[in-house]
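> Give the three-dimensional model of this entry:
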Amino acid sequence: MRVPSGSLSCQAGSVTSTLEQHDTELREHTAAELPWRTIVWDDPVNLMSYVSYVFRSYFGYPREEAERLMLQVHTEGRAVVANGNREAMERHVQAMHGYGLQATVSRAET
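Okay, here's the model as predicted:
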């Protein structure tokens, strides 16, 4: 059985359109699942010992990890201190602000 050429192009266009829509939805869904991160930034105000103390007391990091992150903030200007869903990272940022540290939320890079 032959399919008229007009019908075939209409169906092919429909399939292409559906595939493009599926690809777009998949990219959006994947982007939404990417974890978020809390970044603490260097500042000229807080002592390094205080920053380490905040990382230990708030995040529960062992002393060695807290000091490693604190040194990363000091030497590189910033450190990622937590990863997870956006709401949790926003709570961490607010907590860091409460401790007097500069922090932001950012989408994790792929």
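> C-alpha only now, for contacts and for neighbours.
Will do.
> Helices of this structure, residue ranges please.
5-33, 48-59, 63-76, 86-98 (DSSP state H).
> now those as a markdown table including distance to Glu109?
Shown next, in a markdown table, are the helices of the chain (distance: least, CA to CA, whole Å):
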| stretch | distance to Glu109 |
| --- | --- |
| helix 5-33 | 10 |
| helix 48-59 | 22 |
| helix 63-76 | 18 |
| helix 86-98 | 14 |
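> Thr104: which of those helices is closest?
Thr104 lies closest to helix 86-98 among the helices of the chain, at 5.9 Å (CA to CA).
> okay, now the spatially closest residue to Pro35 that is not a sequence neighbour: neighbour count?
Leaving out its chain neighbours, the residue that sits closest to Pro35 by CA to CA, 6 or more residues apart in numbering is Gly84, at 5.0 Å. Gly84 has 16 neighbouring residues, counting by other CA atoms under 10 Å.
> Before we compare anything, build this one as well:
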Amino acid sequence: MEYPVIAQGTIETPTVEKEVATKGEIQAPWNVVVHNDPVNLMTYVTMVFQRVFGYPRERAEKHMLEVHQKGRSILWSGVRERAELYVQQLHAYLLLATIEKAG
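Predicted coordinates:
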């Protein structure tokens, strides 16, 4: 049995551009930033900072007040992978958090 030829010709190989991060970009510090929201109680936010970051109560309260008064606080700086993990953990507690390049 013969199969009909549907198309003839050559197929061009697509070009693939690869995004490569430099060593400096990988190691550059990233900030974990928590943003103010009108929903969560200040005591709850303090407790979350203690649980996620292991901060003593005084340090957690300092960051909570900064978030409340200034609208945001940088809670931690370091490698991007760890920063992303912290943001995920803060999201699990329903806090608004992002990462940004330090500096």
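> hang on, the earlier thing: make TSV from the helices of structure 1 and add mean neighbour count and distance to Ser106 of structure 1 to it.
Output for the helices of structure 1, formatted as TSV (neighbours: other CA atoms under 10 Å; distance: least, CA to CA, whole Å):
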stretch	mean neighbour count	distance to Ser106 of structure 1
helix 5-33	11	13
helix 48-59	16	18
helix 63-76	17	16
helix 86-98	17	9
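> Among these, which comes closest to Val40 of structure 1?
helix 63-76 (6.9 Å).
> so where is that closest one in structure 2?
The aligned range for helix 63-76 of structure 1 in structure 2 is 57-70, by TM-score structural alignment.
> ok, average deviation of that stretch from structure 1?
By mean CA distance after the TM-score superposition for structure 1, the fitted stretch 57-70 of structure 2 averages 0.3 Å away from its aligned residues in structure 1.
> Select, out of the helices of structure 1, the one closest to Trp41 of structure 1.
So among the helices of structure 1, helix 63-76 is nearest, using CA to CA, at 6.1 Å.
> quick check: angle from that closest one to helix 48-59?
Per axes from the mean of the first three to the mean of the last three CA atoms, to 10 degrees, the angle that helix 63-76 of structure 1 makes with helix 48-59 is 130 degrees.
> Ser14 of structure 1 matches what in structure 2?
For Ser14 of structure 1, no residue is aligned by TM-score structural alignment.
> and the residue sitting nearest the centre point of structure 2, what does it touch?
Closest residue to the average C-alpha location of structure 2: Glu84 at 3.7 Å, with CA atoms, centre = their mean. Applying CA atoms under 8 Å, 6 or more residues apart in numbering, we find Glu84 of structure 2 in contact with 32, 99.
> Cool, thanks, talk later.
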